[in-house]
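Undergrad: when you get a sec, could you give me coordinates for this:
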Amino acid sequence: MRTFLVALVALWGAALPSFAQGGMMGGGFGGVSGRPLDTDLTTATSILTPGQQSEWAFTMKEGETIIAAATTTNFDPAIQIVDKEGKVLGENDDVRLGVQDALLVYRFAKAGSYKLLVKAFKGAGGGQFKLTLRRFVATDIKVGARTTSPPGGKSVQFYRFSAEAGQTLLIRNAPELSVFSPTGESVALGSSLQEQVARTLASFRTPAKGDYYLRAVSTRPYAFTVAAARVAPLTLGQAPVARKLGAGGVDIWTFQGTEGDFIRLHAKAEGTMIYAQLAAIPTPDSDDTDTREAIALFEVGEKTEGELVALLRKTGTYELTLAQPLGLETDYTLTTTKTVRGWEQKAPLKETLALGGTDYYAIDGKAGELLRLEGLSEQFDIELELYNLRGEKLTSNDDGGKGRNALLTALLSQTGKYLLRVNCVGNGGSGAYQLQRAPDPVRPLKLGERGIGTLSAEGTEIWSFTGKPSQALILSVRLPDFDTSVRIFGPDGIELAARDQGDSTSTLFGLTFPLEGTYTIWVSSKSGAGKYTLRLIEAD
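TA: As a prediction, the model looks like this:
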């Protein structure tokens, strides 16, 4: 048997002592390329002869672990670990359903000589493949116990702990780290909390029951804790819940949500801060994009720590995660609602905005409807924002009305519910306010005649005209020297053309209409105020 012990030790470094490869079954390396990526990871490229196997001999210590992966697009690889008598101790064909690469984790109970075999599944196929090997001795730790780094300043250290399937585990004050599952796959680490907490707290969900391996990298002494989050069910709209959050702990509340639910969640802690984050729990057939897009979060004021306002875009299971950023023990009260107040717009609505708060209202709208709403307040600088039922902001206005009042104007493109958000600019004010429907602002524009208008700061004026299918017209707009925009909408509320004026004082639109009906021209001030003119003529 040909061996490459000297060459491999030189290439792969001291992490793989007594490690040799040969072609005992006619396989052989057929060329090898390896390099030390770090102190525990090695890669090599080899060629498998069809119908044969490649094998590597090595000596292992008691309690030593390897994570071996064979990847290729040329054949379906399989990995086996065998002892010196040829008994199969561990094997793997597919990482998981749908992934044909092989991945194997094995911990050696006894010191001795072993072999790693790479072959094609059922002996079919061959060709070039890549072998990746991670080799280490892990220190056993327990979930919930504090772990300190070993003496001597070792830069890479592995730890092993057991966990049940579906647990949410948290690693607080950890150094740079990665986690491997019982199958050897790398577990995605993240924090379901704000950046301030994420700096000291990483979290992950265990995909299966078994032993997990944590790889820590640091040249300085450290101490960390792997802890299981406290998980409890939650019913939206239930009575407020009082709870004590233990030192270093994290609470996770799970609940069922329905597409279109508008929810407000507020964890209030006396005398300290508490951070909250909402996430969708993935299903077996979902991906990261599905879970990210399942929630539309709305901005909350800086004075409302622990509050979340969200619109659920998908039906499913959600989790609310709560933590104290410094890991301090704290008492908190959790309040939840899943309703939003309706406003029919038939009469003015008078309300009071809490300090740093936001109010939301559900309003009905129809496709092609021109919506114009005023927000009035003498006590704070009121701002209005309009959202569709996917939580996407359609438009907003701060000072479009008189003084500091808001005047929001929107042409609706869909029939259904919309959300109106009321808040104070800067989130620092409070007091009484009034909402009311503003008069229809549309002015008719006749073909060939000149229209004259006056824009207020951040204001909008709307003109209408009748168009016919395939009719071709030219719209000329002349404006003073301030920043404006011009938009043209069809009878169905769909935008046909738009242009920001910038430094230009005039612009032309060439228009051909797809539908018969009433079209609208929106002239808006982005900054400044003044007069403008517009004219609609037949195209030659």
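
Undergrad: drop to CA atoms for contacts and neighbour counts, all remaining ones
TA: Noted.

Undergrad: now the helices: where do they sit in the stretch 251-400 of the chain?
TA: Residue ranges of the helices in the stretch 251-400 of the chain, as given by DSSP state H, counting those that start in this stretch, are 288-292.

Undergrad: can you count the residues close to residue 297?
TA: 15 (other Cα atoms under 10 Å).

Undergrad: isn't it right next to residue 307, touching?
TA: No - taking Cα atoms under 8 Å as the contact criterion, residue 297 and residue 307 are not neighbours in contact, 10.9 Å apart.

Undergrad: contact partners for residue 111?
TA: Contact criterion Cα atoms under 8 Å, 6 or more residues apart in numbering gives 59-63 as the residues in contact with residue 111.

Undergrad: which of those residues fall in helices?
TA: Assigned to helices by DSSP state H, none of the contacts of residue 111 qualify.

Undergrad: in CSV: those residues, plus neighbour count and distance to residue 499.
TA: Listed next are these as CSV, based on neighbours: other Cα atoms under 10 Å; distance: Cα to Cα, whole Å:
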residue, neighbour count, distance to residue 499
59, 14, 72
60, 23, 71
61, 15, 72
62, 12, 72
63, 15, 69
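
Undergrad: looking at those residues, which one is closest to residue 331?
TA: Distance ranking of those against residue 331, using Cα to Cα, places residue 63 first at 43.5 Å.

Undergrad: next up, for comparison:
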Amino acid sequence: MRRIVVSAVVLLASAHLFAQGSIGGFGMGGGGAGPGGEVMMFRKDQRAAPINPEFPPVPWQTQTMIATAGVGCEWRITAKAGDVLVAEAESEVFDPALRLIDEKGKMLAENDDRKEGVQTPLLVYRFARDQDVKVIVNSFRAAAGGKFNFRHFIFKSTTAKPGTTELEAPLNAVAEKLGLVGTLVHFKAEKGKTYSISNLQSSNEGDWYDSPVSGAFFGPSGVKSADFVELKNGTERIYPSNLKTIRALKDGDFFVIMPQFVGGQKFRISVNALPVIQGRKDASLNLTIPPRSGVLVSFPVVADDLVETTIKSGKEVINFLEGPEPPEDFAGLQTGVRGEGYWGVEDRFTWFQKRHDSDSVTRAFYGTGEATIIISNRSDKPTEVSVQNSVNLPKFADAQPVDANLPIAESAYYAFESNQNDMMRLRAVATAFRLKLEIIDYKGVVRNSFLDEANNRPGDDLFFPNKEKFILRVSCLGNGGSGNYTLKRDAIPTIPLTVGPKSALQLDGKNFGIYQVELPAKRMAVQVAYRGQLPNVMLLSESGQVMNRRFYQYDDYTLSVFTIDKPGKYRLWIRGGASEVQFKVSEFKPPTIDD
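TA: Below you'll find the predicted structure:
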């Protein structure tokens, strides 16, 4: 079989491909063209999606080739200092690999699998000097070959130094001809560090104004998930477009495409590694943040910590808090879920605010580790910032009434805990506004809500099977009212009950009976006779488990049979609509034919 070697030279000024030697199977007209032969243009996919969906769309130059088994295909490239080569290959018949070789045969870069499980190599390389290089595509296993697609593009980049750099967008006739409008900005980053990126744009009058950092980032490997994490900016509600924050997962060259800047246009870009300041979840800090920069304030938290953070500063300062990752078995709500009012769910915590423009945010953390506040100064002047952390959210305790005032358009929050197998009576009253209560767990699930349209006295008798932490949210329905309110929480006492004697209970549809009885490890029966609506009978173990039963009904009489495996204290709960009830607990003795 005749050996086929394909080589190419990319001329940055014209983006023409000169094919040298035999190129049978090239798919662009076939035939050969030696030096001085036919000049053929790259086939161009205008802003086509790359093989890797994580990589930003660019006007790739694409070729379909056939590689002979054991023989690679190569492209010769004349690169200038600052050029950034991005290349990728894919094949359905063999596992391709990419290598970048300099004029002396030295390996500059190589890639086989862009990430685990994805056998389509991606190569990113920035040239520090002018040089001639070769890109070689061959099989990872030398014996394989066949049809493959090769894509590449060369960016002309400009470098941003640490701090603020004034730059001029380079002229790039090739990129503009191919439909790539904008400038590629290069900066260095170190693994584990967090960087803020913002920029200013020059007007025709010479003024400078904020400009969005709207382009895509890519890093040393071109695979976003392997190179960096893009962090949110601002509060849980506002994500400004003129500031980006990333955390580098690798050392090396990083890039951001600035689509609004074309050849010759001046702009200022700020790239700053953010310093880390150690704080506490119950302490305050006073900071001075440099212009166009920021800081990270880190403090330890544990799962189920409830921390209120208050940040006061100038208008040009924004902040965002990132919590530690939740445990692997954590099952929370989908990120971005918003409750009615000023609270919601992020991927690492549930957050609460008194009002939409409040300086304070209370967060219930899902995981244990370091919580980090990213505070960014968008102005051109230093800014003073105070950070106050507190773990003293108001408590809603048993037998301790709360009398407070709710300002207009605000919510109030109280922390409380339930015990295992807990019975609680919750009552509230307001006279000047329509009072609404919500019980929200730390995962952001609304477990119960209360609204009394008729009397404005919301509340209920509640049963909590497990020991758990909650937030009680107090608000005005519609957020339009204000005034005084009273909250009260009382434990519901149990009534002692013995096995054998008959007892009576008058139900009115709102009340219930809760009794504590000592039971042996036997089958036990609860017999109920009633006049009115059918009552509901429930037996709870000391741990709060609802016991299974066999249920029988005969006209105005019911029989519930429970199998008690462990002797001890149990709670009998009888509730329902208006009814006169008589009941007793006894050992269950199955009837026989002789009864």
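
Undergrad: superposed, what's their TM-score?
TA: For these two chains in superposition, a TM-score of 0.69 is obtained (TM-score structural alignment, normalised by the length of structure 1); 474 aligned residues with a Cα RMSD of 5.1 Å.

Undergrad: keep only those of the contacts of residue 111 of structure 1 that are in strands.
TA: Restricting these to those inside strands, with DSSP state E as the criterion, leaves 59-60.

Undergrad: looking at the contacts of residue 111 of structure 1, which is nearest residue 385 of structure 1?
TA: residue 63 (61.2 Å).

Undergrad: buried residues in stretch 111-126 of structure 1?
TA: For stretch 111-126 of structure 1, burial by neighbour count (16 or more other Cα atoms under 10 Å) applies to 113-121, 123, 125-126.

Undergrad: next, the distance between the ends of it.
TA: 32 Å (Cα to Cα, to the nearest Å).

Undergrad: centre of the chain versus that stretch, how much separation?
TA: Centroid displacement of stretch 111-126 of structure 1 relative to its chain, using Cα atoms, centre = their mean, to the nearest Å, is 40 Å.

Undergrad: how far away is the spatially closest residue to residue 41 of structure 2 that is not a sequence neighbour from residue 510 of structure 2?
TA: Nearest residue to residue 41 of structure 2 in three dimensions, chain neighbours excluded: residue 16, at 5.1 Å (Cα to Cα, 6 or more residues apart in numbering). Here the distance between residue 16 of structure 2 and residue 510 of structure 2 works out to 84 Å (Cα to Cα).

Undergrad: which one in structure 1 is aligned with residue 348 of structure 2?
TA: With the correspondence set by TM-score structural alignment, residue 348 of structure 2 lines up against residue 294 in structure 1.

Undergrad: what's the neighbour count on that match?
TA: The number of residues near residue 294 of structure 1, taken as other Cα under 10 Å, comes to 21.

Undergrad: so who does it touch?
TA: Shown here is residue 294 of structure 1, whose contacts under the criterion Cα under 8 Å, 6+ apart are 280, 312-314.

Undergrad: go again using 6 Å as the cut-off
TA: Under the criterion of Cα atoms under 6 Å, 6 or more residues apart in numbering, the contact list for residue 294 of structure 1 reads 313-314.

Undergrad: does the residue nearest to residue 41 of structure 2 touch residue 61 like I think?
TA: No - between residue 16 of structure 2 and residue 61 there is no contact, the gap being 10.5 Å when judged by Cα atoms under 6 Å.

Undergrad: between the two, who's got more neighbours?
TA: residue 61 (21 against 16).

Undergrad: from residue 132 of structure 1, how far off is the counterpart of that one in structure 1?
TA: Using TM-score structural alignment to pair residues, one finds that residue 61 of structure 2 aligns to residue 42 in structure 1. Computed as Cα to Cα, the residue 42 of structure 1 to residue 132 of structure 1 distance reads 6 Å.

Undergrad: equivalent analysis for residue 399 of structure 1, please.
TA: Applying Cα to Cα, the value for residue 399 of structure 1 to residue 132 of structure 1 is 62 Å.

Undergrad: equivalent analysis for residue 153 of structure 1, please.
TA: 26 Å.

Undergrad: who's more crowded, the two?
TA: More crowded of residue 153 of structure 1 and residue 132, by other Cα under 10 Å: residue 132, with 17 against 13.

Undergrad: any idea how far residue 86 of structure 1 is from that one?
TA: The value you get for residue 132 of structure 1 to residue 86 of structure 1, if Cα to Cα is used, is 22 Å.

Undergrad: tell me the contacts of the residue most central in space within structure 2?
TA: Most central residue of structure 2, judged by C-alpha distance to the mean C-alpha position with Cα atoms, centre = their mean, is residue 347 at 4.0 Å. By Cα under 6 Å, 6+ apart, the residues touching residue 347 of structure 2 are residue 335.
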